[in-house]
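[1] I need the structure of the sequence given here:
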Amino acid sequence: MSVIYILLSVSVVVGVTFLVIFLLAVRSGQYDDDYTPSVRMLFEDELVKENNTSKQTKTD
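    Predicted coordinates for the structure are as follows:
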């Protein structure tokens, strides 16, 4: 029975350690996306096309 308590406490310590490491990585900007904003201008805007067609129908 004491082995279960040891394994449980070790697993909780490992889980908390990984959580702290993950939170430190998020705060330091490890998961910031620097690539997508630079290529966003290469894709066509769907919203602009919809707005242009709605403006043409209002003037007709």
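[2] Please make it C-alpha for all contacts and neighbour counts, starting now.
    Fine.
[3] Helices of the chain, start to end?
    Along the chain, counting by DSSP state H, helices occupy 2-27, 36-39, 46-59.
[4] helices or strands next to the shortest one in the packing?
    Looking back up the chat, that one is helix 36-39. Using 3 or more Cα pairs under 8 Å, 6 or more residues apart in numbering; DSSP states H and E as the contact test, no helix or strand touches helix 36-39.
[5] Another sequence for comparison is provided below:
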Amino acid sequence: MSVIYILITVSIVVAVVFLLAFIKAVKSGQYDDDYTPSVRMLFDDELKKSPSKIIEVEKQKPI
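    Below you'll find the model as predicted:
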């Protein structure tokens, strides 16, 4: 029975360590997306070619 208490304690400690490592990675910007904004401008013209998008773009332009 004492082995179960040891295993539960060790598993909780390991879970807390992984949680702290995840929080540190998020705060340091590990999961920030730096690639998509640079590629988005390459596909901007394709979005304007579809008829529904052209209407939306024309509505946004001031007269």
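[6] Overlay the chains and give the TM-score.
    The TM-score (TM-score structural alignment, normalised by the length of the first structure) is 0.76; 54 aligned residues with a Cα RMSD of 2.1 Å.
[7] hmm, back to that, take the helices of the first structure and write them to TSV, including mean neighbour count.
    Shown next, in TSV, are the helices of the first structure (neighbours: other Cα atoms under 10 Å):
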stretch	mean neighbour count
helix 2-27	11
helix 36-39	9
helix 46-59	9
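[8] Now do the contacts for Asp33 of the second structure.
    Counting by Cα atoms under 8 Å, 6 or more residues apart in numbering, Asp33 of the second structure touches no other residue.
[9] Give the aligned equivalent of it in the first structure.
    Mapped onto the first structure by TM-score structural alignment, Asp33 of the second structure lines up with Asp33.
[10] any idea how far its match is from Val12 of the first structure?
    Remark: distance between Asp33 of the first structure and Val12 of the first structure (Cα to Cα, to the nearest Å) = 31 Å.
[11] One more: Gly29 of the first structure?
    As judged by Cα to Cα, Gly29 of the first structure and Val12 of the first structure stand 26 Å apart.
[12] do the same with Leu42 of the first structure
    46 Å.
[13] again with Val20 of the first structure
    Separation of Val20 of the first structure from Val12 of the first structure (Cα to Cα): 12 Å.
[14] what's the answer for Phe43 of the first structure, then?
    From Phe43 of the first structure to Val12 of the first structure the distance is 46 Å (Cα to Cα).
[15] try Gln30 of the first structure
    Gln30 of the first structure sits 25 Å away from Val12 of the first structure, going by Cα to Cα.
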